[in-house]
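Enquirer: Got a predicted structure here, sequence first:
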Amino acid sequence: MIAKSIALCRSHIGSVKLLSSCNRYFQTSTASMVKVGDVLPNVDLFEDLPTNKVNLADLAKGKKVVLFAVPGAFTPGCSKTHLPGYVSKAEELKQQGVSEIVCVSVNDPFVMSAWAKDQQTAGKVRLLADPSAALARALDLTVDIAPLGGVRSKRYSMVVENGKITSLQVEPDGTGLSCSLADKIKL
């Protein structure tokens, strides 16, 4: 019966995994996670206000951009380690040819603006809001973190040159602090 159900589900949704410890079915994404060589999606993010759209594809056109994502603004790992690392390393990265350093989070633009002020990122790191997780979904880098409100972005960093991803580091568990830190960026 279970095998027949799995086969039926696969034909409709792509793939299903059975977690035997609790006998529940989970749908896995049929999309494939973003990879080196892919082009950034044409997604609008927001800076400071909901009326200030920033198209990510346009932002990266003709530039070398470091883009990193965090699960949430004002969260401990993001505020104490991840973002401050990029703020302190901003000048060094810019001397190495990086035009923009961008931090993205699934938050509203007002929260990201307040976080930018709190972390003193002006002139160093741009904080862009992805309020509906449009970018996280387009990159297939979402993670469900119920205590933070549900769907968020996995923690990652990437280097983008003229719109094309040339380096990508995704945290193995989606939220940890290892390979996506500023001192690990691969220019």
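Expert: Perfect, thanks for sending it. Numbering: from 1, shown residues only.
Enquirer: only C-alpha atoms for contact and neighbour calcs from this point on.
Expert: Fine.
Enquirer: Does the residue nearest to the spatial centre of the chain belong to a helix, a strand or coil?
Expert: Nearest to the geometric centre of the chain sits Ala69, at 3.5 Å (Cα atoms, centre = their mean). Of the three states, Ala69 takes strand under DSSP: H, G, I helix; E, B strand; the rest coil.
Enquirer: residues in contact with the closest residue to it other than its chain neighbours?
Expert: Nearest residue to Ala69, sequence neighbours excluded (Cα to Cα, 6 or more residues apart in numbering): Val104, at 4.6 Å. By Cα atoms under 8 Å, 6 or more residues apart in numbering, the residues touching Val104 are 67-70, 127-130.
Enquirer: Second structure follows, compare the two:
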Amino acid sequence: MIKVGDLLPKVTFNLLTSEGMSNPNTDDLFANKKVVLFAVPGAFTPTCSASHLPGFITLVEQFFAKGIDNIICISVNDAFVMKAWGDSQNAEHITMLADGDAAFTKALGLDKETGVFGGIRSKRYAMIVDNGQVTHLNIEAEKQFEVSKAEAILELL
């Protein structure tokens, strides 16, 4: 499992924006940048839609004021779902990143099998990444939402 001090694994993602589909890789997203990355088990799910993503949307300017270059929300969903979810939440300042085949999530060791709920999904977590290296990592206990919320991550900066 990924830990503080580790470099992020090299993975290519799908990202759908108003400009169209792109395929950024880990270096494109994290090299020479300070980034908050948070993961949710699924787009449009209750805690993710009511609390997790909205917390980062509300505090986005405070993160930028503290030197964060980008905030990325990632989920094991396809790029179309991630864009639709971001649009529905007015998340224009958050990068809504798809890990459609869970390659990144599995490489981090933060995947979980949810069976009929949706198969392989991500554990809920948030991390701060500086130039591709994990400097903080907060992984939620099952069915919890405390250490990965925006307020908890903002306190680390």
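Expert: Received, thanks. Here the structure is a predicted model, which means the values were calculated and not measured.
Enquirer: any chance of the contacts of Val104 of the first structure in TSV, plus distance to Ala114 of the first structure?
Expert: Formatted as TSV, the contacts of Val104 of the first structure follow (distance: Cα to Cα, whole Å):
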residue	distance to Ala114 of the first structure
Leu67	19
Phe68	18
Ala69	17
Val70	15
Leu127	10
Leu128	11
Ala129	11
Asp130	15
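Enquirer: what does Ile94 of the second structure align to in the first structure?
Expert: Residue-level alignment of Ile94 of the second structure against the first structure, with TM-score structural alignment as criterion, gives Val125.
Enquirer: With Lys63 of the first structure as the reference, measure out to the nearest residue to that match once chain neighbours are set aside.
Expert: Leaving out its chain neighbours, the residue that sits closest to Val125 of the first structure by Cα to Cα, 6+ apart is Ile101, at 5.0 Å. According to Cα to Cα, to the nearest Å, Ile101 of the first structure stands 11 Å off from Lys63 of the first structure.
Enquirer: same thing with Lys4 of the first structure?
Expert: Lys4 of the first structure is 51 Å from Lys63 of the first structure, by Cα to Cα.
Enquirer: Looking at these two, which one has more neighbours?
Expert: Applying other Cα atoms under 10 Å to Lys4 of the first structure and Lys63 shows that Lys63 carries more neighbours, namely 17 against 9.
Enquirer: Spatially, what comes nearest to the aligned residue in the second structure for that one if we skip its sequence neighbours?
Expert: If you follow Lys63 of the first structure across to the second structure using TM-score structural alignment, you land on Lys33. Excluding its sequence neighbours, the residue lying closest to Lys33 of the second structure (Cα to Cα, 6+ apart) is Asn131, at 5.1 Å.
Enquirer: and what of Phe104 of the second structure?
Expert: Val11 is the one closest to Phe104 of the second structure (Cα to Cα, 6+ apart), at 6.1 Å.
Enquirer: For Asp130 of the first structure, which residues are in contact?
Expert: So Asp130 of the first structure contacts 45-46, 104-109, 136 (Cα under 8 Å, 6+ apart).
Enquirer: what's the closest of the residues you listed to Leu59 of the first structure?
Expert: Leu45 (10.3 Å; Cα to Cα).
Enquirer: Pull the contacting residues for the counterpart of the closest one in the second structure.
Expert: In the second structure, Leu45 of the first structure lines up with Phe13, judged by TM-score structural alignment. Residues near Phe13 of the second structure by Cα under 8 Å, 6+ apart: 23-26, 97-100.
Enquirer: gap between Phe13 of the second structure and Asp99 of the second structure?
Expert: In this view, Phe13 of the second structure and Asp99 of the second structure are 6 Å apart by Cα to Cα.
Enquirer: distance of the spatially most distant residue from the centre of the second structure from Ala152 of the second structure?
Expert: No residue in the second structure sits farther from the centre than Val116, which is 22.9 Å out by Cα atoms, centre = their mean. Counting by Cα to Cα, the separation of Val116 of the second structure from Ala152 of the second structure is 31 Å.
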